[in-house]
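Novice: predicted coordinates and the sequence they were generated for:
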Amino acid sequence: MKLKNPIREIRKAKTPPCTQCVHSRFNAFNGVTILCDSGAYLDHVERTCCERYDNFVAIDVRGTRWCRFEQKPPKAEDGDES
């Protein structure tokens, strides 16, 4: 199997799933597609395409140099008050 971009594939392997990132959210229409609103990737695409976007499918962003993964904070469990 030949990889198209081995550096991106290595980055994808080292990056946790997009569902754990604060920049990701599920598509409101079907609830299956994960969208990414990483500012670095949006800036890059807006500069190169000269169009305005709000988000992208996360699989297009994950593993690129513009992917800025940030872990979501853990959810508070019932009865756990801080």
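Specialist: Received the coordinates, thanks. Everything numeric here is computed off the predicted structure, so don't read it as measured data.

Novice: contacts and neighbour counts: CA atoms only from here.
Specialist: OK.

Novice: tell me where the protein has helices.
Specialist: In the chain, the helices defined using DSSP state H lie at 6-14, 39-49, 58-61.

Novice: nearest to V32, out of those?
Specialist: Nearest to V32 among these is helix 58-61; the distance by CA to CA comes to 11.5 Å.

Novice: check it against this one:
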Amino acid sequence: MRISKWKHPIRHWRCVHTSSCRECKHATFDPRRRCSHYGCTNPRVIGYTDRTSGVHYDELDASSVRGTRWCDFKPIEEGDDD
């Protein structure tokens, strides 16, 4: 997903300065799909979605989360087996 820097300058700046979802602790990867599809399991964004839409999700599409104020990037640690 491409964010327009003219329509959404803050979100574009956050996307440019945040590392890729591949390096995030909250990201999940679905190898069954042909393209690279990352999901986000960040509790902040899941809680926000629960409150606003009334629907509970286990994960959301990472491209819709990255660059928003709820994106809480945490790098994967070396000893993590997740």
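Specialist: Great, that's in hand. This one's a predicted model, so the numbers in the text were calculated from it and none came from an experiment.

Novice: closest to N27 of the first structure out of the helices of the first structure?
Specialist: Smallest distance to N27 of the first structure across these (CA to CA): 10.6 Å, for helix 58-61.

Novice: in the second structure, what range does the closest one match?
Specialist: Here helix 58-61 of the first structure aligns to the second structure at residues 62-65, judged by TM-score structural alignment.

Novice: list the buried residues for the matching stretch?
Specialist: A62, S63, V65 (16 or more other CA atoms under 10 Å).

Novice: my guess is the last one contacts V45. True?
Specialist: Pointing back at V65 of the second structure there. Yes. In this structure, V65 of the second structure is within contact of V45 by CA atoms under 8 Å, at 7.5 Å.

Novice: shared neighbours, those two?
Specialist: C71 (CA atoms under 8 Å, 6 or more residues apart in numbering).

Novice: follow-up on the earlier one: relative to the first structure, what is the average displacement of the match of helix 58-61 of the first structure?
Specialist: Comparison of stretch 62-65 of the second structure with the first structure after fitting gives an average deviation of 0.5 Å (mean CA distance after the TM-score superposition for the first structure).

Novice: neighbouring contacts of that stretch?
Specialist: Here stretch 62-65 of the second structure makes contact (CA under 8 Å, 6+ apart) with M1, C21, A27, H37, Y38, G39, C40, V45, C71.

Novice: now swap in stretch 20-37 of the second structure and tell me
Specialist: 38-42, 61-62, 66, 73-77.
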